[in-house]
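Undergrad: got a structure for you, letters missing:
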């Protein structure tokens, strides 16, 4: 089992990363809450990882903290929640924010996350409340704060990259387009567009 990756960030194409470890490149999928905290390409990174083995692929998921990885592992134990959905959840809300929703039984907030309907939201609350009863430090404020000040309008490539990332996280193509269009005048980079789009979705 691969539990940690330490190396140089070679590529950052949300939600996918490529990390070079002594000449070996590891393809890693990460939630946006992790990607937002990483440095630029060429910097050293440390990611706590979880390996999922399928018949057709070995998929490596990376997280900025052990707490995020622990929550990811707990999420994928819930019936009907796979790694892709768990990644979408932790891209929209960080670990403490999600735990706050569970403790508050806030299914209204949960159904705004990609791929989660009413029944799945109710199942998450029921199955995870006991598992997360000892989780410390849960907050109520939403993450993904936008940068202040005026920012240039992004080019079309940044918009397309942002839409592609949102689709990869589980949002429907038409929803991804609407989310990016709603915030494209507020940011220039694809990463910031994703941040703002996710924030806008969870705060509706």
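TA: Here it is on my side, so go on. Computed from a prediction, not measured in an experiment: that's the story for all the values here.
Undergrad: only C-alpha atoms for contact and neighbour calcs from this point on.
TA: OK.
Undergrad: could you list every residue that touches residue 135?
TA: Contacts for residue 135 were tallied using Cα atoms under 8 Å, 6 or more residues apart in numbering; they are residue 99.
Undergrad: doesn't it fall inside a helix?
TA: No - under DSSP: H, G, I helix; E, B strand; the rest coil, residue 135 sits outside any helix and is assigned coil.
Undergrad: The structure to be compared is supplied as follows:
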């Protein structure tokens, strides 16, 4: 089991990052809540991971702290929830927000997430209530460093790239193309980075 990787961020293409550690490049799928906390390419990051082995693939999922990884592991135990849907759920809301939804039986907030219908949301509330009692929404020590308050500088002429990267990320998370395009258009402002655009798009669809 690969439980933790410390290395240099080589590429960031939401929702995937490429991290090099000891000469090996690891492709890691991360929820957007963790993606926002990762440093820029060329900087070191610590990522807590969950390793999934399937017949057709070996996949690494990464998280900024142990709390998010613990939530992911509980989610994939739920009936009908696989790693991809768990990643989508955690991209649409923080661990603290999800726990709040479960505690208050807020099915309405859950069904706004792609791939989560009313029945799935109701099942999540029932199944996750007991599992989340001991899970506290706090940042564990050793998590990936938070980015500085100053956002990444936009490269001149990269605005269209930002939109494309945001669209690719939303599609990978399960949103429909028409919905993704519409919300990107509505929230986009000049000189936005792709990360800022994804963040605002997800916030608008919440």
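TA: Everything's here; your move. What you are looking at is a predicted structure, and each value in this text was computed from that prediction instead of being measured.
Undergrad: now what about the TM-score between them?
TA: Here the TM-score for the pair of chains, by TM-score structural alignment, normalised by the length of the first structure, is 0.89; 192 aligned residues with a Cα RMSD of 2.0 Å.
Undergrad: the helices in the second structure, which residues?
TA: 32-35, 66-75, 83-92, 95-103, 107-110, 118-131, 159-172, 177-187, 194-205 (DSSP state H).
Undergrad: quick one: the aligned residue in the second structure for residue 108 of the first structure and residue 124 of the second structure, what's the gap?
TA: Correspondence of residue 108 of the first structure to the second structure, assessed by TM-score structural alignment: residue 108. Here residue 108 of the second structure is placed at a distance of 12 Å from residue 124 of the second structure (Cα to Cα, to the nearest Å).
Undergrad: who's more crowded, the two?
TA: residue 124 (22 against 13; other Cα atoms under 10 Å).
Undergrad: and the residue nearest the centre of the first structure, what does it touch?
TA: Residue closest to the mean C-alpha point of the first structure, counted by Cα atoms, centre = their mean, is residue 91 at 1.9 Å. By Cα under 8 Å, 6+ apart, residue 91 of the first structure lies in contact with 31, 32, 33, 34, 169, 198.
Undergrad: Using CSV, please lay out the residues you listed together with neighbour count and distance to residue 192 of the first structure.
TA: Output for these, formatted as CSV (neighbours: other Cα atoms under 10 Å; distance: Cα to Cα, whole Å):
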residue, neighbour count, distance to residue 192 of the first structure
31, 27, 14
32, 29, 10
33, 22, 12
34, 18, 13
169, 27, 16
198, 24, 10
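Undergrad: Looking at those, which is nearest residue 98 of the first structure?
TA: residue 33 (12.0 Å; Cα to Cα).
Undergrad: Identify the residue nearest the closest one in space, chain neighbours excluded?
TA: residue 91 (5.2 Å; Cα to Cα, 6 or more residues apart in numbering).
Undergrad: Would you quantify the distance from the one you found to residue 56 of the first structure?
TA: 25 Å.
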